[in-house]
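1. I would like the atomic coordinates for the input below:
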Amino acid sequence: MNLYTNLSNSFKLYPEKEAYVFLNESTTFRELHQKVNQFAHSLSQQGIKKGDSVALLLGNTPEFIIAYYGALCSGATVVPVNPTFTSREIEYILSNSKAKGVIADASLHTTLTEVKLKLPTISFIVYTKAIESELAFESFVNHNVQTFAGPSIEEEDLAVILYTSGTTGNPKGVMLTHKNLLSNAEACRDLFEMTKEDRVVTVLPIFHVFCMTVCFNASILSGATMLLIPKFSPQDVVETISKQQATIFAGVPTMYNFLLQIPTTKEQFSSLRISISGGASLPVALLHKFKEHTGIDIQEGYGLSEAAPVTTFNPINGERKPGSIGVNLPNVENKVVDIDGNEVPTGEVGELIVKGPNVMKGYLGMPEETSRTIKDGWLYTGDMATMDQDGYVFIVDRKKDMILVGGYNVYPREVEEVLYDHPEIIEAAVIGVPDESYGEAVKAFVVSKNPSLIENDLKIYLEDKLVKYKRPQYIEFLAELPKNTTGKILRRNLRNVEQAQTK
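-> Okay, here's the model as predicted:
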């Protein structure tokens, strides 16, 4: 089995079923299957062979879906790249992955023309629109080929290389096999009880592993319909859910937060049977507010690129514990361990480690980094967590984000949870800053819906909610917190600005 068989099987079972809806236009599995085979044929005509890398610099568009499965059908490895990256970032990824072909949005023509001159490994580029003498996507899939007899693809073959955004240095290429991604898509399908009747809001960036598995690969596998939204807008999401009668919505916490900032009714969300949160810790206060406002429970899970990505999830029909990322995904094992790799007692904080068929092959060209991250088959996540007696995991914080105040550990998430409880706080992020007396002090960055809220008000509010060393010594109000393309709040950006200001 491989990822392409997902599409092939759904085409055979549900040929006239909608595979996706984009800008109110529907495409069936029959139409998608044919375009994918045509695309794979065109790739082979350009010299793409099994094991070659094909980079996709595309957003949430049909071109991504066709190119992704077309490349897999041809035996190539897909390299999804955020199309908003700088030319330096794009050049590094294309060089590191040795991309032979590039499929890109037409807006990147100038950037990629310059990059291609520096990288002889790139033999061709296909753009979403016709540009001068360049290859155009429409003509690339517009020929009479119905099926493509591609190479044999095994489950251990490399399917995707995902580049993680490192805090220092260049990003690392996470090598995911067909088995890694297929097993995770199957587990998500079973966990969410996905069927061909489901209609999945696909607004998370499709080049990101969260969307790629939960909204994309799992939908193709299940014969479900993807409701493609090019860019996140609270109004567009609510309108899509209501008009298209969506049954599944997946988002990051900031998306749920933004959905609460616009006027809506419970009726507009009534078609949803599952709302999924991942990508970052979901504040408990936000979970309760969303339920109260929409009538919808948010199901929280956990994952990371290196695990394709989901490792735990709250049961859909079982007990849900607010603040928990849930229990083991089918066929995946999670443990909480100390610095020596020994499992810690129930309720104690340690590092979360993961084992299962979804754990990556390794980092591209980085054997030492791979061996530091995967030990005896266990993936060390770098996240600090606890596990209760029922096997529910609770993320405390990133290992590197922990703040040390006078010898005491302060986990930013705990402080942020309390700040989110304040009725006038929309967003909050906490970091550690240098302190002469205690080594580090806590600093909070907040976004408030009340412009008259001041630092002293919040400090008084926190007095009986946190022990003194956990309380923010400094509070800064911002109009918006920095986020990545998935909407995840970037603490490291706040740290970088803070360091620059103190120099």
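
2. When you work out contacts or count neighbours from here on, use the C-alpha atoms and nothing else.
-> Will do.

3. most residues in a single helix of the chain, which one?
-> Under DSSP state H, the helix in the chain containing the largest number of residues is helix 29-45.

4. For the stretch 101-250 of the chain, which segments are assigned as helices?
-> Listed in chain order, the helices of the stretch 101-250 of the chain (DSSP state H, counting those that start in this stretch) span 109-118, 137-140, 178-192, 209-211, 218-222, 234-243.

5. picking that back up, show me which parts of the longest helix of the chain are buried, residue by residue.
-> For helix 29-45, burial by neighbour count (16 or more other Cα atoms under 10 Å) applies to 29-44.

6. same deal with stretch 167-180?
-> Pro171, Lys172, Gly173, Val174, Met175, Leu176, Thr177, His178, Lys179, Asn180.

7. Would you mind checking which of the residues you listed is nearest to Val418?
-> Distance to Val418, by Cα to Cα, is smallest for Pro171 among the buried residues of stretch 167-180, at 32.8 Å.

8. I'd say that closest one and Thr164 touch.
-> Yes - Pro171 lies in contact with Thr164 (Cα atoms under 8 Å); the separation is 5.2 Å.

9. measure stretch 297-309 end to end?
-> Start and end residues of stretch 297-309 are separated by 22 Å (Cα to Cα, to the nearest Å).

10. oh sorry, the question was meant for stretch 217-233
-> End-to-end span of stretch 217-233 (Cα to Cα): 23 Å.

11. List of residues touching that stretch?
-> By Cα atoms under 8 Å, 6 or more residues apart in numbering, the residues outside stretch 217-233 that reach it are 3, 6-7, 9-10, 14, 17-23, 59-61, 182, 185-186, 188-189, 194-204, 215-216, 236-237, 240, 244, 246.

12. for the stretch 351-500 of the chain, what spans make up the helices?
-> Secondary structure of the stretch 351-500 of the chain (DSSP H, counting those that start in this stretch): helices at 367-373, 412-421, 455-462, 491-502.

13. Pick the most deeply packed of those helices.
-> Among the helices of the stretch 351-500 of the chain, helix 412-421 has the highest mean neighbour count (mean count of other Cα atoms under 10 Å), at a mean of 20.

14. Any chance you could list what contacts it?
-> If you take Cα under 8 Å, 6+ apart as the criterion, helix 412-421 is touched by 281, 283-286, 396-397, 401-403, 425-431, 462, 465-466, 470-471.

15. Here is a second sequence; please produce its structure as well for comparison:
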Amino acid sequence: MSEDVAPAMAAAAAPPMTLQQAIDHLVANEPAFALTEITLNGVRYKAFRNCPDTVAALLSQSRGAQDNGAADYLVYGVERWTFDAFTDEVDRVAEALQSQCGLAPGDRVAIAMRNYPEMLVLTLAAASIGAVVVFMNAWWTATELDYALHDSGPAVVFADGPRRAAIASLPQHARRTLVGVRDGEEGAAMTYSDLRDQGRAGGLRAVTLGPDDDFAIMYSSGTTGSPKGVVQTHRAAISAVYSWLMQAALAPLVAPPGPDDPPVLRPSALVTTPLFHVTALYPLFLLSLPAGAKIILMHKWDANDAIRVIKQEQVTRFLGVPTQSADLLEALETSGQDLPSLRFMGAGGAKRPAAQVASLAARFPRAVVATGWGMTETCALGIGMGGEDYILRPDAAGRLHPPVQELRITDDDGNEVPTGEIGEITVKSPAVMRCYLNQPDATAETLRDGWLLTGDLGCIDAEGFVTILDRKKNIIIRGGENIACLDVEGALHRHPDVIEACAFAVPDDRLGEVVGAALHLRAGAHLTASQIAEFLQGTVAHYKIPEKIWCQHDALPRASTEKTDRRAIRARCLGLNT
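-> I've put the predicted structure just below:
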């Protein structure tokens, strides 16, 4: 994280401290970051001693950081909420969920919509009554929505227009309450506006809720082809948020501000990525609460509009996929404008091209250009770095965010490998998921004695900087969206002319990676990328459709195990040395 969200309690120190000295100083002297040990399922973890127990408690305890509720907190176009107005709406919607929808602790509430203010309200309202939020990918097709609805079994679904129409077309939709939001309210039997207006401020019934109760379910693509529901607890969410809050407090201790540094501005974050992903939900939205930050939502990504909003709202924090940083850089160069308020330029969801780092640092001299690595399974907490460290190591992922995480690089037998050698990145912390929903075998394969096997291969140097080299999982990351190769291949195999298919990542300057596929076609058949796209339209989400295809009438290469040799196929198609 960056100094733009540093709490007032983190006073600058002189002379500069080393990172470890700063960590030790905060842990010993700052009550918010004091540590303890906890035991979960027989596993010992480092944990924050004094953090809120639940997300609802995080909200209520953040009022002081938000100018005792008077500060502008949420902005969407011309709509604005103070923090008190926002929490009042949260309370009223929470009461309506209890009284009008009959929800109780443990019930699930699905949210299927683009980044609307109602999504933030509903997340906290559900958390306030002990319900579990199920985040539905707004880019999914009706078939994909149907899968997640059956998998998670929500009692109530809140959906905007396109998602409400898709869900209403499903044969089993009548078994759950479908509530229209924004453009989904017209013609809906139940609407968000009605629930909000019927909710009674101060009428919320108290519920018993603990830190290890479930907070949310987010879906993450896996190598099985079907999305996995990642179950995140309140403790996991709070552990991630407080870890980032601490990164902000560390910054002025390690690099004390100088007399020529830009003025300190109120932290203000522009949300440009979907809130149904961890990158926007945790280090932007939930972190904004205790950090005293303002949140601005964009209706749709547009670099020129982003420039306008950043200027108008004095945005200090920009965190998006690398393609958005590149778009912003190009728009600024074209328009000749500047964004002096920016103090942090982060990238998440996909690896930023190394060549982009120096360009961003030169264009935004007042901002810390940063990168981060995390997973849905870790509530986005993981590895990161910024500033000079990143400029010197643009290919690396960064160092482990302290203080509650542990990291190992291990071989296939789970043994830690020596420094500098390649192995699987494994992490352990209270921010790690509880389980994969309804998938005990997948959970057991991924979580072992509290350690999360990430499936990413990397190495760590003597200074603690981690470089991610490859992925064990066959995942394509297109502009921050995880795509399972088997998911794409399953859709391709439905085409009558496709005998077998192999999907893989194709490098792309703008999106990082796009989907490519090698196809074994029936004799005499010929297919183009546009024909494949037309065939797959409506079957899988648009971002999963291959943009590059290679066709042949011979069988695809196989390894000694008789499995399709994905690595060799990709290398041959892309003209790489095997």
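
16. Give me the TM-score for this pair.
-> The TM-score (TM-score structural alignment, normalised by the length of the first structure) is 0.79; 436 aligned residues with a Cα RMSD of 3.2 Å.

17. gap between the spatially most central residue of the first structure and Gly301 of the first structure?
-> With distances taken as Cα atoms, centre = their mean, the first structure has Phe210 as the residue nearest its mean C-alpha position (3.3 Å). Separation of Phe210 of the first structure from Gly301 of the first structure (Cα to Cα): 11 Å.

18. Measure how buried Asp194 of the second structure is and give me the count.
-> 14 (other Cα atoms under 10 Å).

19. Which residue in the first structure aligns with it?
-> Residue pairing (TM-score structural alignment): Asp194 of the second structure is matched to Ser139 of the first structure.

20. and if you look at Ser221 of the second structure?
-> Aligned against the first structure - with TM-score structural alignment as the criterion - Ser221 of the second structure pairs with Ser165.

21. got it, and Met113 of the second structure?
-> Under TM-score structural alignment, Met113 of the second structure pairs with Leu58 in the first structure.

22. One more: Thr208 of the second structure?
-> With TM-score structural alignment as the criterion, Thr208 of the second structure lines up with Ser152 in the first structure.

23. In strands, which of the contacts of stretch 217-233 of the first structure fall?
-> Residues of the contacts of stretch 217-233 of the first structure located in strands (DSSP state E): Glu18, Ala19, Tyr20, Val21, Phe22, Arg199, Val200, Val201, Thr202.

24. now, which of those sits nearest Val160 of the first structure?
-> Taking Cα to Cα as the measure, Val160 of the first structure lies nearest Thr202 of these, at 19.5 Å.

25. which residue packs closest to that closest one, ignoring adjacent ones?
-> With Cα to Cα, 6 or more residues apart in numbering as the measure, Leu228 is the residue that lies nearest to Thr202 of the first structure, at 4.9 Å, once sequence neighbours are left out.

26. Can you get me a residue count around that neighbour?
-> As a burial measure, Leu228 of the first structure scores 23 neighbours (other Cα under 10 Å).

27. Likewise for Pro263 of the first structure?
-> By the measure other Cα under 10 Å, the count of residues near Pro263 of the first structure is 8.

28. Next: Glu79 of the second structure.
-> Counted with other Cα under 10 Å, Glu79 of the second structure comes out at 8.

29. counterpart of it in the first structure?
-> Using TM-score structural alignment as the criterion, Glu79 of the second structure maps onto Glu25 of the first structure.

30. how much space between its match and Glu156 of the first structure?
-> Going from Glu25 of the first structure to Glu156 of the first structure by Cα to Cα gives 36 Å.

31. swap in Ala130 of the first structure?
-> Using Cα to Cα, Ala130 of the first structure is found at 37 Å from Glu156 of the first structure.

32. How about the contacts made by Pro15 of the first structure?
-> Contacts of Pro15 of the first structure (Cα under 8 Å, 6+ apart): Thr28, Phe29, Arg30.

33. Glu18 is in contact with the first one, correct?
-> It refers to Thr28 of the first structure. Yes - with contact defined as Cα under 8 Å, Thr28 of the first structure and Glu18 form a contacting pair (4.2 Å).

34. neighbour-wise, which of the two wins?
-> Glu18 (22 against 17).

35. That one contacts Asn24, doesn't it?
-> No - applying Cα under 8 Å, one finds Glu18 of the first structure not in contact with Asn24, separated by 11.7 Å.

36. What is the neighbour count of Ile339 of the first structure?
-> By the criterion of other Cα under 10 Å, Ile339 of the first structure has 9 neighbours.

37. which of the residues in stretch 189-199 of the first structure are buried?
-> Arg189, Leu191, Phe192, Met194, Thr195, Lys196, Asp198, Arg199.

38. Now check the second structure for the residue matching Tyr302 of the first structure.
-> Correspondence of Tyr302 of the first structure to the second structure, assessed by TM-score structural alignment: Trp373.

39. residues contacting the match of Thr208 of the second structure?
-> Contact analysis of Ser152 of the first structure by Cα under 8 Å, 6+ apart lists Gly75.

40. ok, now how distant is Ala57 of the second structure from Ala249 of the second structure?
-> In this view, Ala57 of the second structure and Ala249 of the second structure are 21 Å apart by Cα to Cα.

41. that older thread, which neighbours do Pro171 and Thr164 of the first structure share?
-> Counting by Cα under 8 Å, 6+ apart, Pro171 of the first structure and Thr164 have no shared contacts at all.

42. For Arg164 of the second structure, see how far away Gln312 of the second structure is.
-> As defined by Cα to Cα, Gln312 of the second structure lies at a distance of 33 Å from Arg164 of the second structure.

43. Between these two, which is the more surrounded one?
-> More neighbours surround Arg164 than the other of Gln312 of the second structure and Arg164, with 24 against 9 (other Cα under 10 Å).

44. could you measure the more buried one against Asp327 of the second structure, distance?
-> Taking Cα to Cα, one finds Arg164 of the second structure at 31 Å from Asp327 of the second structure.

45. One more: Arg114 of the second structure?
-> Per Cα to Cα, Arg114 of the second structure is found 21 Å from Asp327 of the second structure.

46. which ones are touching Leu145 of the second structure?
-> Contacts for Leu145 of the second structure (Cα under 8 Å, 6+ apart) come out as Met136, Asn137, Ile167.
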